[in-house]
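Participant: Below are the sequence and a predicted model; questions follow.
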Amino acid sequence: MTDDRTPSASSATAPDGFPPSPGGHDPEVLRRRALDALLTARARTTALTDSVDEAELTAQHSPLMSPLVWDLAHIGNQEEQWLLRAVGGREALRPEIDGLYDAFEHPRAARPSLPLLAPAEARTYASDVRGRALDILEAAPLHEGGRPLERAGFAFGMIAQHEQQHDETMLITHQLRSGPVALTAPAPPEPTDAASLPGEVLVPGGPFTMGTSAEPWALDNERPAHRREVAAFHLDTAPVTCGAYRWFMTDGGYTDPRWWAPEGWDMVREHGLEAPLFWHRDGGQWLRRRFGVTEPVPDDEPVLHVSWYEADAYARWAGRRLPTEAEWEKAARHDPATGRSLRYPWGDTDPTPEQANLGQRHLRPARAGAYPAGRAPSGAGQLIGDVWEWTSSDFLPYPGFVAFPYREYSEVFFGPGHKVLRGGSFAVDQVACRGTFRNWDLPVRRQIFSGFRTARDA
């Protein structure tokens, strides 16, 4: 996910732009949920920034990414603007730094040249803001008739999601950095029945409800719920694996323009691409670099760090295609037994470690076929977590879309320039990942934790 979606709170749209939250949400339950989400996000931010020294925090490890210290202070600045100023009505703590941490004002490549807060000052600032924000949360009404930013704890949920999105961004920076190993995590669980799974599932045709009008912390581009008609199609049971992708490479996938969109073929030739990002050949073996560790590429793990162009080329080579965004969501959410659209593939309950690979619990995708408890009624698995999945769809608004609380989160990105990704990755926290959550990025992006699965018409 890009971090360039967070302007100042002064650009918020009119309060009536936010659809009402659903009835039956207990303010105290939502308050506890918001507190837990904020604390979880801050613990992760701390782990990501305390694991490296000051020089690593202030360095720019790639022109595609900000220095880690910029992300740290930006997290605090957005929390100050939205929770302290917009919700709490407090005086600005550090108004002079708003411009430094405006993602739209300064491109990532230029941020190291700015007079940024030093690591110790950035930590103190973020901590001071958080203490005041928790005081505001304790007193905020969160009731149905309240202000839209407070209703159902939306602003607190939005800020928790924002921080987790930056945590994923910082994890991408950790993957790009060339220093010593800073992060470790256990391996994900092994699949138990992968050998018996079909290669694809049939998703029946017909209407389903896409998007949401009920999820209290859903962001504007997920709204409103609306009916979509989807023809029957077949979808890969699991994301495309590294082993399957290597067949594409071995068959000359990167040297044959037949499989590539023109812009993708230009990218291949300009950069001499021959494999996913972070892969390299050592004799007859493909190796990859993963958070400072060099290891053999595992054949049965979902392929990672591929652009939309690479995913699209593989699908063409395989005689298939990428699923549309609507197809992906129907496969992930539609329950034909009830006609309902579920919050998650497994139902309406929040994710557990037995259902999905989320929250940086593991620093890699699980092997294809893992998490049987997380499979959808369609039979498809690993639709939540593991890898972001490219779809064929451009990022466009739903019918009835209303920007809230600011245009720059979604609306300015609508159009054919960005492709939609769905499902989340191992780097995404559950607060920023659900069956309706929409991510988007440029089709050239490879540093993100992106993979894909393919589809075909029934």
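Facilitator: Happy to help now that I have it.

Participant: going forward, measure contacts and count neighbours with C-alpha atoms only.
Facilitator: Noted.

Participant: what's the spacing between residue 211 and residue 379?
Facilitator: Residue 211 is 21 Å from residue 379, where distance means C-alpha to C-alpha, to the nearest Å.

Participant: How about residues contacting whichever strand or helix holds residue 137?
Facilitator: Secondary structure from DSSP states H and E places residue 137 in helix 119-139. Helix 119-139 has contacts (C-alpha atoms under 8 Å, 6 or more residues apart in numbering) with 31, 35, 54, 57-58, 69, 72-73, 75-77, 79-80, 83-84, 87-88, 156.

Participant: okay, pairing it with this:
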Amino acid sequence: MGAGMRAARHYTLALFDALAAAGYDAPERVPRLPIVNPPLWELGHVAWFGEWFVLREASGSHPGEALGNSLLARGDDWFDSNTVPHRARWTLDLPAPGALKTYCREVQDRMLDRLAREQDLDDALYPYRLALAHEDMHGEASLYTLQTLGAAPPAALAPIGQDLLPAAVTPAQSGDGTDAAAGDIAFDGGVFLLGGDQARGFVFDNERRAAPCRVAPFAIAADLVSNADYLEFMRCGGYQNARYWSEAGRAWLMGQERSAPRYWRRDGDGGGWHELRFGRRSALDPAEPVRHVSLHEAEAYCSWAGRRLPLETEWEYAAAAGRPEFRWGRLWEWSASPFLPYEGFGADRYREYSQPWFGTRQVLRGASFATPARLRSPRFRNFFTPGRDDIFSGFRTCAP
């Protein structure tokens, strides 16, 4: 775990340096957008989170539940996301970048020193695993910010967007897939264990409690919807025909004035398309999965195509079956399931991770090319509001 913590912190600092190189090293230089945080605040928050749960042995995420004081005199006032509203993060009198980098390194050195003395027990390692997962997720969010602001990622990440395959997965308890219609994999359905393994390792609270789940027979696309597929939807008037869109989707569409995915741009002659990736023009590859689409766009495509989005239980069942045809891990995939607790849910020490968002977010499954391997799991539940299209999101479809 120590090696993973070092790698994550190195990555965090490299991402900050990339944003700083683009001119976003101070909050006042960062656009006030609801989908980004000032990078300087992000840098301090990631280190503070590890200090809170590991070094200060916090029993929860509320003020007063940690031991002692932050290494920074005003660390709790600056970097506690529960008490510092998003809009206030642009107006804080934060330390200079050099001082925050020193804080990041000091916190990690102390965490690693403490880790070396811990017993190899899940309870003892829980805060370290939580802090590492938190930093990994913020690393991917920083890449969203780089994409949103049109800034280049760290050189070590180039070329970004390569096709990464997921780590090995565990076979399902029942149900074998068979080829159905072209591009689909049919599953007979059955019972499988939904949720994370409770016996060992790290499990997010929203994956508990693991319980048997019955899935009806279904057929799911082996791959994500491609740029070529989505372009056909657009050519058929997909964005103009209101009947393809839900009421919420139509409201979102009117507010966005959108007629293509977020980062698609027409070529100079008006006859084709390219896309912007981290501020640079990139040829639109027809075979690549369409990316940066919202839930509303995914649902509209399904309505046009006579298909549907998979339930998260169907997605997990298919991914856990281990069929090589079922490719996942390049983009987060929208599901048809709202983000709700599993039966028997109980919040962990980081109480604000899941519970406040139940019923207001939609589940995405899988991983993206920017997700560290240690976070890739067929059971991981990501969740965002339906209108988010700045994330590395795509979708696959199911037979109706």
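Facilitator: Alright, I've got the coordinates. In this text, all values refer to a predicted model and were calculated from it rather than measured experimentally.

Participant: if we can go back for a sec, so where is the helix holding residue 137 of the first structure in the second structure?
Facilitator: Using TM-score structural alignment, helix 119-139 of the first structure lines up with residues 97-117 of the second structure.

Participant: Give me the mean deviation of the longest strand anywhere in the second structure from the first structure.
Facilitator: With secondary structure taken from DSSP state E, the second structure has its longest strand at strand 332-338. Superposed on the first structure, strand 332-338 of the second structure shows a mean distance of 0.4 Å to its aligned residues (mean C-alpha distance after the TM-score superposition for the first structure).

Participant: Do a quick rundown of the strands in the second structure.
Facilitator: For the second structure, the strands defined by DSSP E cover 177-179, 184-187, 190-194, 211-215, 218-221, 264-266, 273-277, 280-283, 332-338, 362-366, 382-384, 393-394.

Participant: first vs last residue of stretch 163-179 of the second structure, how far apart are they?
Facilitator: Here the two ends of stretch 163-179 of the second structure are set 24 Å apart, with distance taken as C-alpha to C-alpha.

Participant: these two touch, right, residue 400 of the second structure and residue 306?
Facilitator: Yes. Judged on C-alpha atoms under 8 Å, residue 400 of the second structure makes contact with residue 306 at a distance of 6.9 Å.

Participant: Just give me the match in the second structure for residue 171 of the first structure.
Facilitator: Aligned partner of residue 171 of the first structure by TM-score structural alignment: residue 143.

Participant: For its match, grab the count of nearby residues.
Facilitator: 22 (other C-alpha atoms under 10 Å).

Participant: right, and it touches residue 153 too?
Facilitator: Yes. If you go by C-alpha under 8 Å, residue 143 of the second structure and residue 153 touch, sitting 7.2 Å apart.

Participant: Need the residues touching each of those two.
Facilitator: Residues touching both residue 143 of the second structure and residue 153 by C-alpha under 8 Å, 6+ apart: residue 15.

Participant: Which of residue 211 and residue 379 of the first structure has more residues huddled nearby?
Facilitator: More crowded of residue 211 of the first structure and residue 379, by other C-alpha under 10 Å: residue 211, with 25 against 21.

Participant: ok, the equivalent of the more buried one over in the second structure - contacts?
Facilitator: Aligned by TM-score structural alignment, residue 211 of the first structure pairs with residue 195 of the second structure. By C-alpha under 8 Å, 6+ apart, the residues touching residue 195 of the second structure are 207, 208, 209, 210, 211, 379.

Participant: which residues of the stretch 1-150 of the second structure fall in helices?
Facilitator: Per DSSP state H, counting those that start in this stretch, the stretch 1-150 of the second structure carries helices over the ranges 2-21, 39-50, 75-79, 97-115, 122-149.

Participant: Going by distance to residue 286 of the second structure, which of the contacts of residue 195 of the second structure wins?
Facilitator: residue 379 (29.6 Å; C-alpha to C-alpha).

Participant: That closest one: neighbour count?
Facilitator: Neighbours of residue 379 of the second structure (other C-alpha under 10 Å): 23.

Participant: wait, doesn't it sit right on residue 207?
Facilitator: Yes. When contacts are counted by C-alpha under 8 Å, residue 379 of the second structure is listed as touching residue 207 (7.2 Å).

Participant: between those two, what contacts are shared?
Facilitator: With C-alpha under 8 Å, 6+ apart as the test, residue 379 of the second structure and residue 207 both reach 195, 196.

Participant: Please tell me I have it right and residue 286 of the first structure contacts residue 296.
Facilitator: Yes. Assessed by C-alpha under 8 Å, residue 286 of the first structure is found in contact with residue 296 at 6.1 Å.

Participant: Residue 321 of the second structure: neighbour count?
Facilitator: For residue 321 of the second structure, the neighbour count with other C-alpha under 10 Å is 22.

Participant: err, residue 9 of the second structure, not the other one
Facilitator: 21.

Participant: Distance check, the aligned partner of residue 264 of the second structure in the first structure against residue 169 of the first structure.
Facilitator: Here residue 264 of the second structure is matched to residue 279 in the first structure, going by TM-score structural alignment. Residue 279 of the first structure sits 20 Å away from residue 169 of the first structure when distances are taken as C-alpha to C-alpha.
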